[in-house]
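Asks: Sequence unavailable; structure follows:
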């Protein structure tokens, strides 16, 4: 597979689950295009619009700490090769590979839909998570500002929100976040997978430099915004040697806690990840996959609740022990971050509030 500059996936992995057919060689000019023209040219990002009927998604997963979430975008330009959300692009008859990071979808009506759903008489307040599927602060947020518009509704309604991102672009909205933080209505988690820029550049080609994310943690903490961090995913023989160093740096930056998730390779992510390994780490590709299968019960992926986040076996136990010791040494995890739900007020409609 080819290394495509600025992109994570090495190719477009087809998805037979949703009738996305793989292209087979048939002797036409496309079969010889790369041999004649050389490596593929730089791929440009395109953005299409989605107009859903609702914007809040709900789940009942026992190993997820939230029941409501919003995704402002579908697809993610950060291009993280390990992203467990890649298979969702198959719902659009697009590839979880390069299409996922180059053919994106924005939801410009998201804030309007949120106001409508929060206005329902039977709406039950619980924190809304953002960044659970694709990053709310990926590069296209600079122009579309869908995430900021959603946060403005949260501020107006005093609604609690969790935000997960691997981008320092979140600092643009520090005014809204600080407003929510004053009433204990927000918690932010920033992902830092590696401190090595070379590793980060291949794992997460269009995500901000790790040092910029660490600086964002510091800025948020100084502004009084509760912020934790996530070393996710931990990948054996790729970034697991950095556990102690990453945890210490994040604690020094002001993170109130640091957590982790072992690499997950659901559906089409597994073959994409194997192709990435062969391209960037051919010297250890077989070793990495053998270790992953060891922590996933002999499979590329374990979809079961509970074990899917932490894995099983000797290597998973060792990782867990190392992480616990690193957190303890950094004096982290002393207090659980939580948000309030008692300040919610429905959005104002055509008729203003009396009080």
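Replies: Arrived safely. Values in this document were obtained by computation on a predicted structure and should not be read as measured data.

Asks: For the rest of this, base every contact and every neighbour count on C-alpha atoms.
Replies: Will do.

Asks: what comes into contact with the helix or strand harbouring residue 217?
Replies: For residue 217, the host element (DSSP states H and E) is helix 210-222. With contacts defined as CA atoms under 8 Å, 6 or more residues apart in numbering, helix 210-222 is touched by 166-168, 170-171, 174, 190-197, 200, 226-228, 249-250, 253-255.

Asks: Check stretch 35-43 too.
Replies: 2, 4, 5, 6, 34, 102.

Asks: try 10 Å
Replies: With contact meaning CA atoms under 10 Å, 6 or more residues apart in numbering, stretch 35-43 is reached by 2-7, 29-30, 32-34, 98-99, 101-103.

Asks: Show only the entries of these found in strands.
Replies: Counted as lying in strands by DSSP state E, out of these, are residue 103.

Asks: ok, so of the contacts of stretch 35-43, who is nearest residue 300?
Replies: Using CA to CA, residue 98 comes nearest to residue 300 of these, at 20.8 Å.

Asks: Inside helices: which ones of the contacts of helix 210-222?
Replies: Mapping these onto helices (DSSP state H) picks out 174, 197, 200, 249, 250, 253.

Asks: Included below, for side-by-side comparison, is a second structure:
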């Protein structure tokens, strides 16, 4: 099915305050919808598309994976979809499993898990549960704007604190500082660490790539507050995009060190499945002067393709361009003292809290 641009139900090719430039049909949908200009309409101002929040029922809340690349086995994602709208987000293709587009749908149709705290309590209370560090936000950001009122992530953190369960959390939002009353004591006890993603210090570039995420200045302030509260904090320069933001790598790490970060990491840009076309469409619209060069360098890092799924290379790429990026990161991390090794989070403190009515031990 082909639909003309801006028809009801078909998002426009440009939306104010959003990252994606279109709503390309997801790969699991039975009909294909494509916008086109029939020549009859006048040029319009970009439309504003509202965010639609939908509760999501889940039977469990802890997800498990065996990927050797991600660094954790257990994770919790309080949300699906993310209104931060980061154009490069590797979680976009997952929205197609819900019958949505990885484009504007991913940014505007947000699912949340209202029972996350209760589900987590139930799972942690099982007699056969074996604690492993839980990573929060490995898919979509746990502190996207609507968390301010929904407080789903807050409920998860409260539960983990009651059980003395170790966790890590990653975000690009300064809303994380709201929960310093939990993160601070847990961090000081060896039960929590945080990571803040900072991709640029350039406000204009950041706004273009990540339209509804916190500004670079506010993210650095979050790092400063987390570190001051005793939370070991990593700054992630992720993704590093050649000829777009990679030249800022050293400056970001220097600013992170000054803010009190303990360590740093980076990830080379990844463009799997639908993200490739969405990213190229965004490049052509936002950075036409360098679009061809960026994609040429990306392909040089991925064996000639836009993306490679090979373990051990997904996060860093390969070839001369990737090697230079990796070497620059290692040198900068050492120069700014961000190469220290963090102590493992303490699994031994985990304990199921007593409930009202539980029989007291005689010994």
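Replies: Great, that's in hand. Keep in mind that what you see is a predicted model, and the values were worked out from it rather than measured.

Asks: Could I get the TM-score for this pair?
Replies: In this superposition the chains share a TM-score of 0.95, using TM-score structural alignment, normalised by the length of the first structure; 350 aligned residues with a CA RMSD of 1.7 Å.

Asks: how far away is residue 211 of the first structure from residue 75 of the first structure?
Replies: 25 Å (CA to CA, to the nearest Å).

Asks: ok, the two, which is more surrounded?
Replies: Using other CA atoms under 10 Å as the criterion, residue 211 of the first structure and residue 75 rank with residue 75 on top: 28 against 16.

Asks: Spit out the contact partners of the more buried one.
Replies: Counted by CA under 10 Å, 6+ apart, residue 75 of the first structure has contacts 47, 85-89, 96, 98-106, 133-135, 138.

Asks: For the counterpart of residue 159 of the first structure in the second structure, give me its contacts.
Replies: When the second structure is aligned by TM-score structural alignment, residue 159 of the first structure is paired with residue 165. Applying CA under 10 Å, 6+ apart to residue 165 of the second structure gives the contacts 124, 131-134, 157, 159, 186, 191-192, 345-352.

Asks: quick revisit: against the second structure, where does the helix holding residue 217 of the first structure fall?
Replies: Against the second structure, helix 210-222 of the first structure falls on residues 216-228 (TM-score structural alignment).

Asks: before we move on, back to that, now list the buried members of the contacts of stretch 35-43 of the first structure.
Replies: 3, 4, 6, 7, 98, 99, 101, 102, 103 (16 or more other CA atoms under 10 Å).

Asks: Identify each buried residue in the helix holding residue 217 of the first structure, please.
Replies: 210, 211, 212, 213, 214, 215, 216, 217, 218, 219, 220, 221.

Asks: likewise stretch 174-190 of the first structure?
Replies: Within stretch 174-190 of the first structure, judged by 16+ other CA under 10 Å, the buried ones are 174, 176-181, 184-190.

Asks: From these, pick the one nearest residue 111 of the first structure.
Replies: residue 176 (14.8 Å).

Asks: which residue in the second structure lines up with residue 23 of the first structure?
Replies: Using TM-score structural alignment, residue 23 of the first structure pairs with residue 33 in the second structure.

Asks: Quick one: map residue 188 of the second structure onto the first structure.
Replies: Checking with TM-score structural alignment, residue 188 of the second structure has residue 182 as its match.

Asks: Ignore what I typed, I meant residue 321 of the second structure.
Replies: Per TM-score structural alignment, residue 321 of the second structure is aligned with residue 315.

Asks: Please apply the same query to residue 331 of the second structure.
Replies: Aligned partner of residue 331 of the second structure by TM-score structural alignment: residue 325.

Asks: show me what contacts that match?
Replies: Counted by CA under 10 Å, 6+ apart, residue 325 of the first structure has contacts 244, 331.

Asks: try it again with 8 Å
Replies: Residue 325 of the first structure touches nothing, counting by CA under 8 Å, 6+ apart.

Asks: Secondary structure element for it, which one?
Replies: Applying DSSP H and E, one finds residue 325 of the first structure within helix 313-329.

Asks: which SS class is residue 68 of the second structure?
Replies: Per DSSP: H, G, I helix; E, B strand; the rest coil, the secondary structure class of residue 68 of the second structure is coil.

Asks: which residues sit in contact with the counterpart of it in the first structure?
Replies: Structural alignment (TM-score structural alignment) places residue 68 of the second structure against residue 62 in the first structure. Residue 62 of the first structure makes contacts with 305, 306, as judged by CA under 8 Å, 6+ apart.
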